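Engineer: only geometry, no sequence info:
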């Protein structure tokens, strides 16, 4: 549908250019509403006033999302109202006299032109990457291959975006980026988000918005920026859908399948989709820890483990829209996901003395079973108050997230000669978690003429998490109990956030300005049963934003962005529980972590939409990130989140997109970054590093409806808090063939052709000297098939924003 939308816009803009020859003086207004045969609004239709005598166009307007159009400053005279829209028959009224003083209302019903729809073969000309005033936009259908790819793969090609082997997504080197779908939260952990994005196809995506400095309309949460995935707004009536299936092999098999169905009954729309993704794989970790302080100076600990895992996930959404009037709609939606994952890990932790003689080793076998399910109920009401764009929206969510994991771990010690020391340990654990979220919000938009508008809104949210932990331990060495692990623990966290915002837009010649301000009041309470401690926080903050765009001329644009934002820790980070790798290595939450605050400033320049240059700076206070801590006496090492002091991020990027020939399209981007992190730890005062990323995508159109894409990406060493991660690079290749009159697409691709995509990193500060190398099944072959059926599209509100955007994004495990 991106093709049709583009065609509609091109046709409208061409006619509008003819109509805007100019009128010296006018006194009245001709307005109305354009509907289809099912009395649904028709967007992007062109309404033109034709001189009844000369038959020449005088002036015109384009209909908005509610079908309304306004032609103002109209002279006295005799006119014909002409309405045109791609896919519909041309409509013309009888000629009518206009006295120039009293407004005239003309409502129009368009008749579908089925023959034209069959013959239309115009190809969209949108660029794959577009720079707008407040964001960068990725248009998947502008690429010959991304329409058949899943969204996770598309993100990997997006300038500035990095996806690591643990499915963590960062933006220009900044961790904690918030991923949203249609302005709504993803409500899942990193692994579950990857499963969800793999189940979404590029053909169903209208655009991907990369927002480094979000406006005041968005929740202030997300100091590293937002990636907002906007699914398509379909416009045609009737029944349609699509089906896809695929599989992959990278040493183990995986599979996916999905179905998308839509139906319009006039005033009532019903839609739904379902996707299934099954996976399996492996990864390994080689780690070395050097003791540089304490009684074991010079000693070395080596850790090797291999994990084999499998699982599957189900995602679903069903909803309806009912138009109680032509300008009022009530919508309901239910969406959710359910899945499980199983893993088995074999680990060996070896201890060497300061002469590198093996002292002893711990052999551990462990298994983990995870299950998650979540469901969100949403209600929405929208009232388009008048034809100028004034609107009022109410939205409410109730979401419930459930997760539990069970683990079993069995270890035994051997001496330096490999003899069993008859010291065996068993750890059995069970950790359930329930999160309940209720949110409600309202938004009001009020245009002032054609060049100005104001909007404002209110929002409130209530969150409660209840996490429990139960462990049964048989450990004759007491190493496990020395870590502070509790046989039973409970952590209850409640949070209430109240927010209000106002935003104003204005057009001053070639310069557009948007100014916003958001206020958020936060009230939270954390109750740790094992610590016998209750922590409450109350704080109110203001979050301003500013966006300026200047069109220097037709080919050159400048943009300036600024925002002040907050980064709140996820509910899981606040949970003080422990997750054991073995008796000497674990992860732990931190209930005392503070939110971080970021000033973000950006400047961008665009030339002919082919060259996009940007520079940016972020300053974050109270930065929280992963840190590694260790006890030199017990030899225990653990990873947690903690507040450092501050960080400064500088970046400069260049994006290029060119049509080298008619059959060869070239995309490339390069980013240079500098990061400085100041720590509160006196033994690790400051970390700083220059780094850079680069990626390129070469797309080739071949005969017989075949296309090919070659993609490569490189990331240098980067600073991640006080941890330095190693460089990564890989090359992918894909070939696809259109089938069944271009309704079907068959694609074969190879990820990481040369098997170079590996990871790891190191940390050296204070008493920490740690190095790790990671390997995983990065090289694989994938086959997928997609088929579209029914009419091309029709309009639903399935991709509307709901209230719980921030809260759900913080609920992942």
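Structural biologist: Happy to help now that I have it. As the structure is a computational prediction, the values presented were derived from the model and not from experiment. Numbers count the residues shown, from 1 in each chain.

Engineer: Every contact and neighbour count from this point should use C-alpha atoms.
Structural biologist: Noted.

Engineer: in the chain, which strand has the most residues?
Structural biologist: Longest strand in the chain by number of residues (criterion: DSSP state E): strand 420-448.

Engineer: what angle separates the helix or strand just after it from strand 420-448?
Structural biologist: Downstream of strand 420-448, the next assigned helix or strand under DSSP states H and E is strand 452-474. Angle, strand 452-474 to strand 420-448, by axes from the mean of the first three to the mean of the last three Cα atoms, to 10 degrees: 170 degrees.

Engineer: in strand 452-474, what's buried?
Structural biologist: Using 16 or more other Cα atoms under 10 Å as the test for burial, strand 452-474 gives 452-471, 473.

Engineer: what helices or strands is that strand leaning on?
Structural biologist: Contacts defined by 3 or more Cα pairs under 8 Å, 6 or more residues apart in numbering; DSSP states H and E place strand 452-474 against strand 420-448, strand 488-508.

Engineer: so after the last one, what's the next helix or strand?
Structural biologist: Yep, that's strand 488-508 we're talking about. Sequence-wise, the next helix or strand downstream of strand 488-508 (DSSP H and E) is strand 511-528.

Engineer: which helices and strands sit right next to that next one?
Structural biologist: Strand 511-528 is packed against strand 488-508, strand 533-551, with contacts defined by 3+ Cα pairs under 8 Å, 6+ apart.

Engineer: Not counting its own residues, what contacts the shortest one?
Structural biologist: By Cα atoms under 8 Å, 6 or more residues apart in numbering, the residues outside strand 533-551 that reach it are 133-134, 213-216, 220, 510-528, 557-565, 592.

Engineer: what about versus this one:
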């Protein structure tokens, strides 16, 4: 007998051919061969940084994708869950190359439901080309790990946050794949209490000193569900359908005080207290459908989105004299806000040799209606309609867009260019004030770029783009949103869109990436304070500034200290020069600031991973305000169990409770005001993730876009 590894050979009977040898599979044969290349955590895609997430040690201790984004170079997540890149650009969020139409609250809940193990990579695009919507000044593209196996898989991820109160997050993700259809289901339920504090010190025009103090508790419940199916019709056609719903209820209790004394603080002038209980609910429904056809070098994509959001909120504003408990004023509000958004876009591309030609059209329609009613307690102890505060406002917007783009590889040089045209029709209707503002405008938005690859370790990219930012509904709506009885902001229906032109230069050496950006924005949309010295009311109003010039430089680089100690450091510098007319004066200050980050990972024996993350932000601000320095330090530890099916993490974020935001008005001759925002971001976090399923066999991927292939 002749035997080789994996097979058993035997000679046949003499009646058969004596030279014929049969190979018979052995029971202990090799069932699977897995080839893995060495990981490269950072690379460039058309000058944009792409960061690997799953399997990246820098993110092993992160509780969810929100925690991952906080540690991603070039990305900032504030205490309220706002995501920013390139300084203070609020990016659009894409999933697998497609924009997702979600409300900000729904998006936050969705990102918190994703564990790092579920995400393949994150691409940070701070200078999108003309292919993308004009309003997308930045994009974060999240590529999910594809379950390419037949059968079903599941993942549970649970997080508990401990501060003064507890907040809990629970997410369940299920997928089931057949040869033709891939099904997915995602559900999450979050509940608990979060807190917020606001404190202000203001020297009034009559030389009195007023201290404002506000404390807020939000007890919330959030339900989310998403279901989808991806149909592989054949090798050329694919169809996807998704449905989702999000439901949020928040019971808010807000209490505050206005404590006012004379100039030398020797005599009490008045001391009032306020209570503002709020009942808030939100209902979101969304539908998405996408279809793709691919044949050789030609590809067609269709994407349709529908989003319906309904917000409902009731408030009570109760103000009393604190020493005597005498009721000073009492009013109620009842808000109903409805938003409907429909979008449809078609993109086609054709590859000819080393060149790619692409074109597309998009249409979007949004309709927002807002009705807020105020009732005030009258002298006869009954509530009467308050027309001075009540408001009905609607906003309709239609956008038609088209683009063409060209991309070609010339040896080591990759060039691209594009042109986008967007026409906007909008109608702002302040029904209560009988005021209608209609607009119809067309904008041409070019882009261009080039990337030169010296070798596998060195890349240089240069890009240019022109972008347009339209005012959102909250900036246009002329109704009062109260922070305290003497402090509120009001929208401006006459705001103009802003235009931004910028140039970005990017260089990568291995995992060391440096970006330099410079640009100018016209008709900048900002809020400004207006103080009334008679009533002591402080309003925040919206306006357009003539222009601002800006620049930034960001560099991130990994350092390997030992086999068990790795760190990634980031240094960012920002420059802002805004021309701001304000109260018959012009303020034009040049503001410089910087940020430092370090993310240190320690791989310890027995599979433990320890992560230390620290961030420092220097003094910054704008022409009117100074923002004081702040810093934060996070410490976390991670351990996997049972062949990596169970993943446990413990984190302590903002250990020193040092990440509050402190602002001071620069020009004391106008207003002497300083205030602090504090959120309960100093938290102990306990996370548990569990993966399960029965997938065994690999599904054949019938089609991949070039972008998908680049992110593998």
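Structural biologist: Arrived safely. As the structure is a computational prediction, the values presented were derived from the model and not from experiment.

Engineer: TM-score of the superposed pair?
Structural biologist: The TM-score (TM-score structural alignment, normalised by the length of the second structure) is 0.89; 668 aligned residues with a Cα RMSD of 2.6 Å.

Engineer: picking that back up, what's the angle from the longest strand of the first structure to strand 488-508?
Structural biologist: Using the same axes, to 10 degrees: strand 420-448 of the first structure against strand 488-508 is 30 degrees.

Engineer: just checking, what packs against strand 420-448 of the first structure?
Structural biologist: Applying 3+ Cα pairs under 8 Å, 6+ apart, we find strand 420-448 of the first structure packed against strand 391-415, strand 452-474.

Engineer: Give me the angle between it and strand 391-415.
Structural biologist: Using the same axes, to 10 degrees, the interaxial angle of strand 420-448 of the first structure with respect to strand 391-415 works out to 170 degrees.

Engineer: Now restrict the contacts of strand 533-551 of the first structure to buried residues only.
Structural biologist: Taking 16+ other Cα under 10 Å as the criterion, what is buried in the contacts of strand 533-551 of the first structure is 133-134, 213-216, 220, 512-520, 524-528, 557-565.

Engineer: So residue 437 of the first structure is in contact with residue 460, correct?
Structural biologist: No - the criterion here is Cα atoms under 8 Å, and residue 437 of the first structure misses it with residue 460 at 10.8 Å.

Engineer: Mean per-residue distance, the one helix or strand residue 663 of the second structure maps to versus the first structure.
Structural biologist: Element membership for residue 663 of the second structure, per DSSP H and E: strand 661-665. Averaged over the aligned pairs, strand 661-665 of the second structure sits 1.7 Å from the first structure after superposition, using mean Cα distance after the TM-score superposition for the first structure.

Engineer: Read off where stretch 570-582 of the first structure ends up in the second structure.
Structural biologist: Mapping stretch 570-582 of the first structure onto the second structure (TM-score structural alignment) gives residues 472-484.

Engineer: buried sites along the matching stretch?
Structural biologist: For stretch 472-484 of the second structure, using 16+ other Cα under 10 Å, the buried residues are 473, 475-480, 484.

Engineer: returning to that earlier point: could you dump the helices and strands packed on strand 452-474 of the first structure to a markdown table with mean neighbour count and distance to residue 734 of the first structure?
Structural biologist: Below are those laid out as a markdown table (neighbours: other Cα atoms under 10 Å; distance: least, Cα to Cα, whole Å):
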| stretch | mean neighbour count | distance to residue 734 of the first structure |
| --- | --- | --- |
| strand 420-448 | 18 | 41 |
| strand 488-508 | 19 | 43 |
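
Engineer: now those in CSV, with distance to residue 156 of the first structure?
Structural biologist: Below are those laid out as CSV (distance: least, Cα to Cα, whole Å):
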stretch, distance to residue 156 of the first structure
strand 420-448, 30
strand 488-508, 33
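
Engineer: between those strands, which gets nearest to residue 756 of the first structure?
Structural biologist: strand 420-448 (36.4 Å; Cα to Cα).

Engineer: Now do the contacts for the most centrally placed residue in the second structure.
Structural biologist: The C-alpha lying nearest the average C-alpha coordinate of the second structure belongs to residue 83 (Cα atoms, centre = their mean; 4.0 Å). Counting by Cα under 8 Å, 6+ apart, residue 83 of the second structure makes contact with 75-77, 90-91.

Engineer: Out of those residues, grab the one that's most surrounded.
Structural biologist: The residue in the contacts of residue 83 of the second structure with the most neighbours, by other Cα atoms under 10 Å, is residue 91 (22 neighbours).

Engineer: what's near enough to touch that one?
Structural biologist: Counting by Cα under 8 Å, 6+ apart, residue 91 of the second structure makes contact with 83-85, 136-140.

Engineer: Dump the helices and strands packed on strand 511-528 of the first structure to TSV, plus distance to residue 790 of the first structure.
Structural biologist: Putting those into TSV (distance: least, Cα to Cα, whole Å) gives the following:
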stretch	distance to residue 790 of the first structure
strand 488-508	40
strand 533-551	41
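
Engineer: any idea how far residue 125 of the first structure is from the aligned residue in the first structure for residue 645 of the second structure?
Structural biologist: Aligned by TM-score structural alignment, residue 645 of the second structure pairs with residue 743 of the first structure. Distance, residue 743 of the first structure to residue 125 of the first structure, by Cα to Cα, to the nearest Å: 20 Å.

Engineer: can you give me the strands for the stretch 51-200 of the second structure?
Structural biologist: 75-77, 83-85, 92-95, 98-99, 119-125, 139-144, 151-162, 166-177, 181-203 (DSSP state E, counting those that start in this stretch).

Engineer: quick one, which of these is nearest to residue 265 of the second structure?
Structural biologist: Shortest distance between residue 265 of the second structure and the strands of the stretch 51-200 of the second structure, using Cα to Cα, is found for strand 181-203: 11.1 Å.

Engineer: With the first structure overlaid, how far apart is the closest one on average?
Structural biologist: Average distance, strand 181-203 of the second structure versus aligned residues of the first structure after superposition (mean Cα distance after the TM-score superposition for the first structure): 1.6 Å.

Engineer: Tell me the counterpart residues of that strand in the first structure, please.
Structural biologist: Taking TM-score structural alignment as the measure, the first structure aligns residues 268-290 with strand 181-203 of the second structure.

Engineer: Could you do stretch 236-255 of the second structure as well?
Structural biologist: The alignment of stretch 236-255 of the second structure onto the first structure (TM-score structural alignment) spans residues 327-346.

Engineer: Please state the offset of that stretch from the chain centre?
Structural biologist: 15 Å (Cα atoms, centre = their mean, to the nearest Å).

Engineer: What does residue 215 of the second structure correspond to in the first structure?
Structural biologist: Mapped onto the first structure by TM-score structural alignment, residue 215 of the second structure lines up with residue 306.

Engineer: Residue 276 of the first structure versus its match, what's the distance?
Structural biologist: Using Cα to Cα, we find residue 306 of the first structure at a distance of 27 Å from residue 276 of the first structure.
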